[in-house]
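Enquirer: Sequence and predicted structure, then a few things I'm wondering about:
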Amino acid sequence: MQIITDSSCDLPKSYIDKYNIIIVPLNIEINGKNYIDGINLTHQEFYNKMAESPTLPKTSQPSPQSYIDAFKEGAKRAKEMLSIHLSSKLSGTFEGALSTRKMNGDKVEVFDTLSGSLGVGLQVLKACQMVEEGFDLNNIIEKLKEYREQMKVYVYLETLENAVKGGRVSKTKEMMASVLNLKFVVHVEKGYVKLLKTLRGKKRAISFMLEKLADENTDFNDRIIGITHCDCLEDAIKLKNEIVKRFNPSDVIITTMGPVIGTHAGHGGLLVCF
């Protein structure tokens, strides 16, 4: 079975290579110029260009041809394909894959993760591991649905700069938040991104996210925790160290947050998912 996903999954290249995953790239427009995620724009280049741009980058779903190419390649590799994508509530990526599948009649199932960044990536890894273990397609989809229901995604926002650029927050509110040192934690709920908590200071906000992990009362010994960061690796490593010390998970994956979610999180953002 061939696993396919889109570039919003933010999986490190080592995992993509290990499981031979096919990636369908999304598109980004920055300051009037168009880029293809992971093809002619790296994550670091994205953050550099975003910082220089007076306007918010725009992301769009993959082209129909990108899906067609991915499904054709997948069909060469395996009789069955499972295409796993960014939340349908956040992007048209899932619907694009679904439409292309119907047009081509390929033997491919399309799965909505109702998540973003490594929230997608961890579900892709789960599917890859089940393929290795010999699960059939129906069982993999059922297990993924259970995993999707259990998945938690929390995002710390260091700044509201991108929310201002995108018109979601006024400049006045941003200034007030800065003066009061207000930080925001959002989460993914049923595929949507929603504000969860407003706190005074970064330290309290990060502590709040760690408390949310503790509240789950989960044995993390056999769970992978994902961390993505918006060009703030040092903060991500500190967070990883604290998570390892407190929860001892089976593994912690750290990687940069890609353009799709990073556009909205902004510089200094941190995402934790499990």
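Expert: Yep, that arrived.
Enquirer: From now on I want contacts and neighbour counts done on CA atoms only, so please keep to that.
Expert: OK.
Enquirer: Which stretches in this protein count as strands?
Expert: With strands called from DSSP state E, the chain shows them at 2-6, 22-24, 27-30, 33-36, 58-60, 81-85, 108-112, 153-157, 182-189, 192-200, 224-229, 251-256, 270-273.
Enquirer: this is the comparison structure:
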Amino acid sequence: MRIGLVTDSCCDLPRDFLDKHQIVILPITIHGSDGTFIDNRDPAATRDFYRRQAAAGVADFESEPFSAEQIRELFLSRLVLDFDAVFCLTVMQSRSQIFNHCSQAARAILTEYRPIREQASLNKPFTLRVFDSANIFAGQGLVVAEVARLISLQASNSEITKHIERLTQTTQGFLMPADLGQLRHQARRKGDKSVGFLSYALGSALDIKPVVRAYRGITAPVARIHGFNTGVEKLFSLARAHLERGLFAPTICVSYGGDPAVVTDMPAYQKLKQACKSHGVQLLLCEMSTTAGVNIGSGGVAIAFASEIEAELD
């Protein structure tokens, strides 16, 4: 059986990993004051986006995901012919309409695919399952990477489904901005008062960084850390601690709002890389989704791992 994997461009995974596993990306369009950017997870274009954003400072952005009709057209024109079964994993549904659009499209696809496959002499039925990853950015990337790993191992559809269900309950993603300006600006535009003026002013003056955790479909601040480098050290040390205890899945994802080469030079990352190598865990590093950059600005760091023990930052 030919099993396909679809996700949206919020998913933080390296381009070479996406290509190797033939993962199909649903693009997201970013509208800004200086034009439109279509996020197809192109590394060079994404790095350029972050460079321009860093130079411009705080800016207004709007994101526009694929519509249900665009998703329907993609599947009926291509994917129902390329695959016999498809798993579609989206960014956390409480943060985006992508899950709803995919679910709506799936209902149409499953009632319209038969004549298309029959014309191509494909007599097997086509199946499509849409899942909310219950996470964002690096966390979403981890769930998708694990499904890709199981597909490569020729796991059954039921085994993959069971793993996804456990991953949505165990994957813990952490996100830390480098600067609070864009975070506060976008929050104000959306009517989110979680980053108020006083906390912004104090945080900026004292170099205090909030850490946001994405876990089981909820995003919430879980810590405030003095200093960006200290925060990175704590996040990577947290991942190493859970790695030593034993992870639910042998994958850790890291993403950065800019050129990932900045992260490879961090001592905390090198320690994590060595620990992953010792324990046979794949460590995936890439550019952070531009959707993340729109909301938290350039220079932020995200990390995700799957552990049955709920992580706590000191």
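Expert: Received it, and whenever you're ready, just let me know what you need. The structure displayed is predicted, hence computed values, not measured ones.
Enquirer: thinking again about what came up before, distance to Tyr47 of structure 1 and mean neighbour count added to the strands of structure 1, as JSON lines?
Expert: Compiled in JSON lines, these are given as follows (distance: least, C-alpha to C-alpha, whole Å; neighbours: other C-alpha atoms under 10 Å):
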{"stretch": "strand 2-6", "distance to Tyr47 of structure 1": "19", "mean neighbour count": "25"}
{"stretch": "strand 22-24", "distance to Tyr47 of structure 1": "21", "mean neighbour count": "22"}
{"stretch": "strand 27-30", "distance to Tyr47 of structure 1": "10", "mean neighbour count": "19"}
{"stretch": "strand 33-36", "distance to Tyr47 of structure 1": "13", "mean neighbour count": "15"}
{"stretch": "strand 58-60", "distance to Tyr47 of structure 1": "13", "mean neighbour count": "17"}
{"stretch": "strand 81-85", "distance to Tyr47 of structure 1": "23", "mean neighbour count": "25"}
{"stretch": "strand 108-112", "distance to Tyr47 of structure 1": "27", "mean neighbour count": "21"}
{"stretch": "strand 153-157", "distance to Tyr47 of structure 1": "15", "mean neighbour count": "24"}
{"stretch": "strand 182-189", "distance to Tyr47 of structure 1": "20", "mean neighbour count": "21"}
{"stretch": "strand 192-200", "distance to Tyr47 of structure 1": "21", "mean neighbour count": "14"}
{"stretch": "strand 224-229", "distance to Tyr47 of structure 1": "11", "mean neighbour count": "24"}
{"stretch": "strand 251-256", "distance to Tyr47 of structure 1": "10", "mean neighbour count": "20"}
{"stretch": "strand 270-273", "distance to Tyr47 of structure 1": "14", "mean neighbour count": "27"}
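Enquirer: Out of those, flag the one nearest Gly166 of structure 1.
Expert: For the strands of structure 1, proximity to Gly166 of structure 1 was assessed by C-alpha to C-alpha; strand 58-60 is nearest, at 9.4 Å.
Enquirer: from the chain's centre, how far out does that closest one sit?
Expert: Taking the mean C-alpha point of strand 58-60 of structure 1 and that of its whole chain, the gap between them comes to 15 Å (C-alpha atoms, centre = their mean, to the nearest Å).
Enquirer: re earlier: got TSV for the strands of structure 1, with distance to Lys145 of structure 1 too?
Expert: Converted to TSV, these look like this (distance: least, C-alpha to C-alpha, whole Å):
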stretch	distance to Lys145 of structure 1
strand 2-6	16
strand 22-24	21
strand 27-30	28
strand 33-36	30
strand 58-60	26
strand 81-85	12
strand 108-112	9
strand 153-157	16
strand 182-189	15
strand 192-200	17
strand 224-229	17
strand 251-256	22
strand 270-273	16
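Enquirer: So for Gln123 of structure 1, which of these sits nearest?
Expert: Between Gln123 of structure 1 and the strands of structure 1, the tightest spacing by C-alpha to C-alpha is seen for strand 81-85, at 8.0 Å.
Enquirer: what's the angle from the closest one to strand 108-112?
Expert: Interaxial angle of strand 81-85 of structure 1 relative to strand 108-112 (axes from the mean of the first three to the mean of the last three C-alpha atoms, to 10 degrees): 20 degrees.
Enquirer: contacts for strand 81-85 of structure 1?
Expert: When contacts are taken as C-alpha atoms under 8 Å, 6 or more residues apart in numbering, the neighbours of strand 81-85 of structure 1 outside the stretch itself are 1-6, 9, 71, 74-75, 93-94, 97, 107-113, 120, 123-124, 137.
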